[in-house]
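**Q** pasting the structure only:
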């Protein structure tokens, strides 16, 4: 009876408090927190709040007792009390990680009835920014068991080329391994755009204009009507037909929507929807001369393809109203538009024109130059598609602008590769050493410290190669460990077992046999496009081009080129 009145002496409560203290201590480096323990105890037993002053000293005493234990003792006692604790924590951690990888819910999305689109303009090689847009649209379609379309917005003959179509197709289908439901070329629907333009003219919602871009801009700033708005429909139709026939030189006439030159959104002030361009189109040739601008073609395509959700960066914010207005004039369906914040890629050149100029000048080696963040450059360096998928979920639909540095990508990629990449030895500046008394033996090394990725062998002896930077470590009268071989002191063999090194040694270094038959010349292309030449173990010749490995104490690298007596890698990151 007294136990029920005095919770401080209730065995069930004190046992629970000790369990909570042990759990908290194990989670936080051996020191349990009073606030965390008492908070959890009260959460589990709300009635204790009535006797809080009574229970506090008991909880504090339990915490003090637990904190006096060593970490090993805390773990042993907790395992006796709660054998499932470690498993529960691992599952909780994995669930939290999985939650971070989940995209937030998509408004107005119904399972099995979501259609998104990846809509690149084929005017440059895609970079990581394009990849994020592609993946966000693709992953949402996948999340809701819908479809995702690859749509080439190719109505600008002056900028677009088959070269870029091929590059985007390769990067999307091959590297990112995305399979769109179908591939669409916007320029294939020119006759449809013409028909819709005819409809706008007949309903008095479009007119032809001979204003120059400068005159249009001045009128928009002044919110001043263009007298051409009052042309008779018959005149507009005649001039429009001549536009389609190619009777006008480039830049002399346009077709504009008639909305309002006093609209608060400047984009809505009688925007141009068609222009004359006689440049041959990479796909349509010289068949068409009047070309739709992006907003007009895009607005119609969303309807034609049944797109339910448009997911794009906030740079298009002012254009949503225009595209919805075009569809409303034509009686077409408006998709749900969701925008995410535009992000900047720090320290990277992404402008297609500037990149091409540097390639043509010889400054860059190509669109896969390691200094770039094009998809083919990232792929060549060893950035996995899984890393880009995860980055897309992190960016998700955030409305907060952000900057992404390469280190962010590297952090994700490193965690992925750490579980899958085989380990090898590479020495960039070999220095010969002799280890007095070292045995000649064949050692077996695991290709991965924890995963079953096979083994490899090296035949070693007293003659070895080590990194030049490691040489001073051998003259300090301290125990040094040669990975999976032996322990040495002052260049003299000391012992084999790692236990003899543990707690006594200072450094663990890698090495290679001083034996040309076990070595292969190796070049590693670095992120700044410079190269490092050294030697790697010949076991690396078993790799295939494209394999990503870790050179121990150097970094993750992707095998780019394999020759009989030479390997070339690209450095990914440390």
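**A** Nice, thanks for sending it over. Predicted model, so just to flag it, every value in this text is computed and none were measured. Residues are numbered from 1 along each chain as shown.
**Q** contacts and neighbour counts: CA atoms only from here.
**A** Fine.
**Q** ok, residue 38 to residue 58 distance?
**A** Separation of residue 38 from residue 58 (Cα to Cα, to the nearest Å): 10 Å.
**Q** who has more neighbours, those two?
**A** The neighbour comparison of residue 38 against residue 58 (other Cα atoms under 10 Å) goes to residue 38, with 20 against 17.
**Q** Without its sequence neighbours, what residue ends up closest to the more buried one?
**A** Once flanking residues are discounted, residue 38 sits nearest to residue 59: 7.1 Å by Cα to Cα, 6 or more residues apart in numbering.
**Q** And here is the other one:
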């Protein structure tokens, strides 16, 4: 009997709240800002929020924090919805902070009427100076004591578009000497004359994140508002607004964000990589975006398993990307169909073969008894990998060499009889004989060989481009590396093999299939593929070779 997995600290809180009767059911939310594509760090938050609701019979809202019209776009909204669904989750309600603009404006008016907010004409630089420092209290704005009536008039005029961007802001009136800098009269509304992706030009004043977030949670009756550790200093303000407005008492809880080796998790940095041409778009298979990982061939169950394994903690730590790759390998080993693809071909002529095509059978996946078999054409002209032949072999070389025998996977044993070279001494082809009695599955030859090679029939081979992706950065902890993060980009993160040869079954497979190219790694079909030329992305190698290579260098 397997040991039951222990609860993480947020699950303990939820269970205590349900047991005490504080809530009859829970409501969580995933609240991305639609200013970029989601990355693997967001996947952790998605799995946590949706996972809590699934485990405890609650619901999760997908709420877009669209309070900054300058950086937001419907392209990002659509990509976020695609990613959440691809990960295997469905939200109860699709909401937007912009749905609440009128209510949020009304909340701001309430604060003004209670003498808890004021319009400030100070510049951003002046406000920063007024804030003081963590060790020195701030100073009051000269506009802090405006009357309720004057603030009401000015705030209405801000909404009506009377003032330019930055000319005025609305600030909460709390305490300029507060030990928490976020409580020193924070800005809650600013003027932005910008077109909004949903509300158009209706608004020119927009709430700040700290003002919109907690109130949006309250409007939706969110019971457990889960965010990352950097929001701990914001919690006091979150609770202050809710208390002063007398609205549903949503509660904020913080957990450690995902930091992963050889990876950046900042939307700002990811946008730089895209805009400056270091990668080919947000879904480049080297990106840490969910869409990039999806294009690379990572599977949703593997990402969910990874998020489950790393758990939910209260302290930041650096997770080895090798764990993610391990989870991907584990899942792909179970579901990937096996295929043979030759990257660097060397022609083999079977001299004692009659030239007629013979169809051989090979298993699709030895890990899946229901995967069945496929037909593979065998002829007198084959391709093997160049590095599977050595003219002068070392003592323990078990692949093909003059006079040496190997087995061709799911086919026959062959022996190399002659090496053919061109005028300058390059090997152009091998002449071999095959042992007819050595057919896989019905071998009566009595011959034992130690080497098994993958191969394709030259007459039936399908042309393919193969893209070998590696880690985008050379240093383990990119966030703490010296200099600009772009200085640490791995310039060898992509190798393109333009003319590989694949067995014909690959041309008939589904675009959703995952593959193990025998002896090469796990691959998937790329969106750049055409019927005339298949394009495959390496998802992950068969084994973790990266760590070994780094130790050598």
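**A** Yep, that arrived. Remember, predicted model here, so these are calculated numbers, not experimental data.
**Q** and the aligned residue in structure 2 for residue 181 of structure 1, helix, strand or coil?
**A** Aligned by TM-score structural alignment, residue 181 of structure 1 pairs with residue 92 of structure 2. Under DSSP: H, G, I helix; E, B strand; the rest coil, residue 92 of structure 2 falls in the coil class.
**Q** Residue 509 of structure 1: neighbour count?
**A** Residues lying near residue 509 of structure 1 (other Cα under 10 Å) number 15.
**Q** quick one, what contacts it?
**A** Residues near residue 509 of structure 1 by Cα atoms under 8 Å, 6 or more residues apart in numbering: 470, 480, 481, 482, 483.
**Q** Counterpart of it over in structure 2?
**A** In structure 2, the residue matched to residue 509 of structure 1 (TM-score structural alignment) is residue 453.
**Q** Residue 478 is in contact with residue 501 of structure 1, correct?
**A** No - the pair residue 501 of structure 1 / residue 478 is not scored as a contact, 10.3 Å apart, by Cα atoms under 8 Å.
**Q** Roughly how far does the residue nearest in space to the middle of structure 2 sit from residue 540 of structure 2?
**A** The residue lying closest to the centre of structure 2 (Cα atoms, centre = their mean) is residue 290, at 2.8 Å. From residue 290 of structure 2 over to residue 540 of structure 2 the distance is 16 Å, taken as Cα to Cα.
**Q** Same question for residue 248 of structure 2.
**A** 47 Å.
**Q** more neighbours, those two?
**A** Each of residue 248 of structure 2 and residue 540 has its neighbours counted (other Cα under 10 Å); residue 540 has more, 23 against 17.
**Q** Give the equivalent position in structure 1 for that one.
**A** Residue 540 of structure 2 maps onto residue 573 in structure 1, by TM-score structural alignment.
**Q** Tell me who's in contact with that match.
**A** Residue 573 of structure 1 makes contact with 410, 414, 555, 556, 557, according to Cα under 8 Å, 6+ apart.
**Q** how about 6 Å then?
**A** By Cα atoms under 6 Å, 6 or more residues apart in numbering, the contact list for residue 573 of structure 1 reads 555, 556.
**Q** what's the closest non-adjacent residue to residue 31 of structure 2?
**A** The shortest distance from residue 31 of structure 2 to any residue other than its chain neighbours is 4.7 Å, reached at residue 63 (Cα to Cα, 6+ apart).
**Q** helix or strand for the residue nearest to residue 38 of structure 1, which one?
**A** helix 52-67 (DSSP states H and E).
**Q** That helix maps to which residues in structure 2?
**A** So helix 52-67 of structure 1 sits over no part of structure 2, by TM-score structural alignment.
**Q** Residue 501 and residue 478 of structure 1: which has the busier surroundings?
**A** residue 501 (20 against 16).
**Q** thinking again about what came up before, could you dump the contacts of residue 509 of structure 1 to a markdown table with secondary structure and neighbour count?
**A** A markdown table is the format used below for these (DSSP: H, G, I helix; E, B strand; the rest coil; neighbours: other Cα atoms under 10 Å):
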| residue | secondary structure | neighbour count |
| --- | --- | --- |
| 470 | helix | 15 |
| 480 | strand | 24 |
| 481 | strand | 25 |
| 482 | strand | 17 |
| 483 | coil | 13 |
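**Q** which of those residues lies closest to residue 392 of structure 1?
**A** Comparing the contacts of residue 509 of structure 1 against residue 392 of structure 1 with Cα to Cα picks out residue 483 as the nearest, at 38.2 Å.
**Q** which ones are touching the closest one?
**A** residue 510.
**Q** any idea what it aligns with in structure 2?
**A** Checking TM-score structural alignment: residue 483 of structure 1 goes with residue 409.
**Q** repeat for residue 242 of structure 1
**A** Counting by TM-score structural alignment, residue 242 of structure 1 corresponds to residue 157 in structure 2.
**Q** Give the buried residues for whatever helix or strand its match lives in.
**A** In this assignment (DSSP H and E), residue 157 of structure 2 forms part of helix 148-159. Of the residues in helix 148-159 of structure 2, those buried under the neighbour-count criterion (16 or more other Cα atoms under 10 Å) are 148, 151, 152, 154, 155, 158, 159.
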